[in-house]
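# Give the three-dimensional model of this entry:
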Amino acid sequence: MNFKRNAAVLGVVAVGAMTLAACGSDNNSASSGTTVNSAASKATCEGKESLSAAGSSAQKNAMDNFVATYIAVCKDKGKDVKIAYNPTGSGDGRTQFIAKQVDFAGSDSAIKGDQATAAKDRCAASDAWNLPLVFGPIAIAYNLDGVQGLTLNAEVLAKIFTGAITTWNDPAIAALNSGVSLPNEKITPIVRSDSSGTTDNFQQYLTAASKGAWTKGAGSDFVGGVGEGAKGSAGVSQAVAGAPGSITYVEKSFADQNKLSTAKIDSGSGGVALTGETAGKAIEGAKFKNDAVGDMTLDLNSIFATSEPGAYPIVLATYEIVCSKGYDADTAAAVKSFLTSAANEGQTGLAEQGYVTLPGTVQDKLNASIAAIAAIG
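Predicted coordinates for the structure are as follows:
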């Protein structure tokens, strides 16, 4: 079976179904059921009618919300719009963007290196920008009968995902879970089999926070050397749901959907459960690699290596990769309009889906960067 093709088709069907529902509805509501105030929206709904995008499966649920909200806003302005987003994985999204197969890409990792150079060619000699629309906490989801509220840390996670710790009652896990009865059961790591920004962020977290226990490096492909593979965020979460003794890294929204137990993370001040508030506390300390208007690539070590009490540190930034300049006028107008809606009214309801809504300082910088996107000529 061609899983990549099926994932793309499912993504189109999901967004298409939402498009039909929104267009046929008398009340303008986003996918969360929240009413949209179209009059307050700064989206112009100008430019070409249809936009295409592909990439991160982690942001798929957020993208559904953005699309439904944008359709509702534009309907009130007397315009019909269409957004086709295929959750084929961050690596594939970047590849399609470079090849001019989509108007923008969704990615949980910033475009960089050779890909950034190739994207510059795609963008008529202008840079591609990484614009974070949603912060998505990465849950450490596990399936362990009778064990709730498990606490882990970066060092233990590094050893689990390299095969140095293989059973749930290992002394290193027991030391973090005093009073908890841990079974003498094999640990089965479940990892992403496809190129994934979630994998990249998880491995960056292990690199930054595991005190040298993770020496494998990072990147969009899993490099730990152990584990069973599954495709996409839905794939790994469903695999854990069906496999006792298993553990994975996956966006909170997918862990919630599959009713998976999630671990607390100890960064030195005790176990911290994953909530919007605890993830938001980590994000408050985030720094950008560039303070100017434009590219908004984050210095993720400022999040991953935080020792702030009460902060949950495993948080990825979901980027939209766009041309800073290089679109034709109609495409530039449509991209700016959609992203403007997503960065503002589109944020409503994201917290209920397991994401962290944009902090005000990030939102202000994002709006300025979106406004700076320009057409050729």
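# C-alpha from now on. contacts and neighbour counts both.
Fine.
# Downstream of the strand or helix carrying Thr199, the next helix or strand is which one?
Per DSSP states H and E: Thr199 is located in helix 197-209. Downstream of helix 197-209, the next assigned helix or strand under DSSP H and E is strand 228-230.
# Where do the helices of the stretch 151-300 of the chain begin and end?
Using DSSP state H, counting those that start in this stretch, the helices assigned to the stretch 151-300 of the chain run over residues 154-160, 171-175, 197-209, 232-241, 252-257, 276-283.
# do you know which of those lies nearest Ala14?
Nearest to Ala14, of all the helices of the stretch 151-300 of the chain, is helix 232-241, at 13.7 Å by C-alpha to C-alpha.
# how far is the closest one from where the chain is centred?
Its chain's average C-alpha position is 15 Å from that of helix 232-241, according to C-alpha atoms, centre = their mean, to the nearest Å.
# From the contact counts, what lies against it?
Under the contact criterion of 3 or more C-alpha pairs under 8 Å, 6 or more residues apart in numbering; DSSP states H and E, helix 232-241 touches strand 128-142, strand 188-192, strand 228-230, strand 246-251, helix 252-257.
# Deepest-packed of the helices of the stretch 151-300 of the chain, please.
Burial of the helices of the stretch 151-300 of the chain is given as mean neighbour count (mean count of other C-alpha atoms under 10 Å); helix 197-209 ranks first at a mean of 25.
# ok and that one relative to strand 246-251, angle-wise?
When axes from the mean of the first three to the mean of the last three C-alpha atoms, to 10 degrees is applied, the directions of helix 197-209 and strand 246-251 differ by 100 degrees.
# Please generate a structure for the following sequence too, so the two can be compared:
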Amino acid sequence: MKLQRNGRTKALAIGALAVVSSLTLAACGSDNNSNTTASGSSASAASGSSANAACAGASGQLLGAGSTAQANAVTQWVKDFQSQCSGVTVTYNANGSGAGVQNFNAGKIAFAGSDAALKDTEIADSKKVCTGGQGIDLPMIGGPIAVSYNLPGVTDLVLDGSTLAKIFDGKITKWNDPAIKALNPSASLPDLAIQTFHRSDASGTTKNFTSYLNTVAKSDFPYTPDKAWPAKGGQAANGSAGLAAQVKQVKGAISYFELSYATQGSLSTVKLKTASGDAVAPTTDAATAFIASAKPAGTGNDLALKLDYNTTAKGAYPLTLVTYEIVCDKGNKADTLPALKAFLNYTVSSAGQQSVVSLGYVPLPADLAAKVKAEIATLA
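A predicted model of the protein is given here:
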């Protein structure tokens, strides 16, 4: 973890407290259900969207951990699933993609949420706990990564990849820099220091964000994309909720996190000037257009995707992630396998996918969802 600047410790502690690091929803009928939802978001989803979850004899406790990007979606999925499958208790610890994969490869959980596909070394490690098999990536939901900022009086900011890369590498340090002015000629940009915030924990969101910067502006952001923040400088906070809290509190702040956090916090978001020449806002429609251009990257049972950050598709928002559930293709624990398959089948169902649209997530394309369903059926 990077050291925070003096004077930020208290603020970052508040941000850390804003992160709901775990969610445990007891079985249907528990009085605790209304008090244990991640980030308080599930109430905003449409009711009645949990129709026909197939419990398939599932029972017991199902443990998962990882991505904070999907925490709001998982909260809703668990609530809906458990309203019908009352014999199952699903617990998801939103401790970041990196920690989730580590937990999975240590055999502590049945599934991990990650905003980045498994690396070769992580797949090799998974074979130690997936007896006769390995960890695989199952795409589950998509969503835009918002670049959010706190700049009073500026509500329609446009940035391109090069300018954004220079900001997060400390090469552009003032909001009235000529490069920002050129992209926003009519905006009243203040002579204010830019305060960049990045994740302190290993994060798939960071991997996606740094992959975007390194792809579209490699000379301005020459660092190898990673779950751990690779550049120098900036300030750190834990989890997407921690970053959103900093943007909310600090004038001149800019950071990156899932659109749902920006929506919840009523935070301004950047329009990205893309390879098509358009300035595109982070909307679900724009993210859908981007995901549709993704290509398969996994082999065998693995359904990992390759995202084209330099897409020229009109109206596509290129800073979009697909978050995965990581499971064993073979070697799952017999006592949790029925619950795992039942829960995943609900999350990828039409009802499950639609239940989180109002939270800022993007459903999988129908053909990809069908592939995920087929793969879930083969888990052993």
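# hang on, the earlier thing: would you reformat the helices and strands packed on helix 232-241 of the first structure as JSON lines and include distance to Ser181 of the first structure?
As requested, those are exported to JSON lines (distance: least, C-alpha to C-alpha, whole Å):
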{"stretch": "strand 128-142", "distance to Ser181 of the first structure": "16"}
{"stretch": "strand 188-192", "distance to Ser181 of the first structure": "19"}
{"stretch": "strand 228-230", "distance to Ser181 of the first structure": "26"}
{"stretch": "strand 246-251", "distance to Ser181 of the first structure": "17"}
{"stretch": "helix 252-257", "distance to Ser181 of the first structure": "23"}
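# Indicate which one of these is closest to Met63 of the first structure.
Across these, Met63 of the first structure has its closest neighbour in strand 128-142 (9.5 Å, C-alpha to C-alpha).
# what stretch of the second structure does the closest one fall on?
Under TM-score structural alignment, strand 128-142 of the first structure corresponds to residues 135-149 of the second structure.
# What of stretch 157-167 of the first structure?
So stretch 157-167 of the first structure sits over residues 164-174 in the second structure, by TM-score structural alignment.
# Ser358 of the second structure contacts Ala43, correct?
No. Ser358 of the second structure is not in contact with Ala43 according to C-alpha atoms under 8 Å; the separation is 10.3 Å.
# Who has more neighbours out of these two?
Counting neighbours by other C-alpha atoms under 10 Å for Ser358 of the second structure and for Ala43 shows that Ser358 has the greater number, 16 against 12.
# quick one: that one and Thr263 of the second structure, what's the gap?
Using C-alpha to C-alpha, to the nearest Å, Ser358 of the second structure is found at 10 Å from Thr263 of the second structure.
# which residues do these two both contact?
Residues touching both Ser358 of the second structure and Thr263 (C-alpha atoms under 8 Å, 6 or more residues apart in numbering): there are none.
# quick one, strands of the stretch 1-150 of the second structure?
For the stretch 1-150 of the second structure, the strands defined by DSSP state E, counting those that start in this stretch occupy 23-25, 60-66, 88-93, 111-114, 135-149.
# now, of these, which is deepest in the fold?
Mean neighbour count (mean count of other C-alpha under 10 Å) peaks for strand 111-114 among the strands of the stretch 1-150 of the second structure, with a mean of 31.
# Can you get me the centre-to-centre distance for that one and its chain?
Averaging C-alpha positions (C-alpha atoms, centre = their mean) puts strand 111-114 of the second structure 11 Å from its chain's average.
# what does that strand rub up against?
Defining contact as C-alpha under 8 Å, 6+ apart, one finds that strand 111-114 of the second structure is touched by 63-67, 70, 96-98, 100-101, 103-104, 204, 323-327, 340.
# Centre-most residue in the second structure?
For the second structure, the residue nearest the mean C-alpha position is Ala69 (2.7 Å; C-alpha atoms, centre = their mean).
# how far away is it from Ala275 of the second structure?
Using C-alpha to C-alpha, Ala69 of the second structure is found at 26 Å from Ala275 of the second structure.
# again, but for Pro338 of the second structure
From Pro338 of the second structure over to Ala275 of the second structure the distance is 45 Å, taken as C-alpha to C-alpha.
# And Thr269 of the second structure, what's its match in the first structure?
In the first structure, the residue matched to Thr269 of the second structure (TM-score structural alignment) is Thr262.
# burial count for that match?
Here the number of neighbours of Thr262 of the first structure (other C-alpha under 10 Å) works out to 25.
# same check, this time on Gly294 of the first structure
For Gly294 of the first structure, using other C-alpha under 10 Å, the count is 22.
# how about the nearest residue to it once chain neighbours are set aside, secondary structure?
Leaving aside its sequence neighbours, Gly294 of the first structure sits nearest to Ser369 (C-alpha to C-alpha, 6 or more residues apart in numbering; 4.7 Å). State at Ser369 of the first structure, reduced to three classes by DSSP: H, G, I helix; E, B strand; the rest coil: helix.
# do the same with Lys365 of the first structure
Of the three states, Lys365 of the first structure takes helix under three-state DSSP.
# What count of nearby residues applies to whatever residue of the second structure lines up with it?
Here Lys365 of the first structure is matched to Lys371 in the second structure, going by TM-score structural alignment. Using other C-alpha under 10 Å, Lys371 of the second structure has 14 neighbouring residues.
# how close does Lys371 of the second structure sit to Ser358 of the second structure?
Taken as C-alpha to C-alpha, the span from Lys371 of the second structure to Ser358 of the second structure is 24 Å.
# And Val154 of the second structure, by the same measure?
For Val154 of the second structure, the distance to Ser358 of the second structure equals 26 Å [C-alpha to C-alpha].
# can you check Lys330 of the second structure too?
Lys330 of the second structure sits 34 Å away from Ser358 of the second structure, going by C-alpha to C-alpha.
# Kindly report the same for Asn32 of the second structure.
As judged by C-alpha to C-alpha, Asn32 of the second structure and Ser358 of the second structure stand 24 Å apart.
# do the same with Ala236 of the second structure
29 Å.
# Could you do Gly113 of the second structure as well?
Note on Gly113 of the second structure: its distance to Ser358 of the second structure, by C-alpha to C-alpha, is 20 Å.
# And Ser186 of the second structure, by the same measure?
Ser186 of the second structure sits 32 Å away from Ser358 of the second structure, going by C-alpha to C-alpha.
# Gly153 of the second structure now?
28 Å.
# and if you look at Gly352 of the second structure?
To Ser358 of the second structure, Gly352 of the second structure is 12 Å away according to C-alpha to C-alpha.
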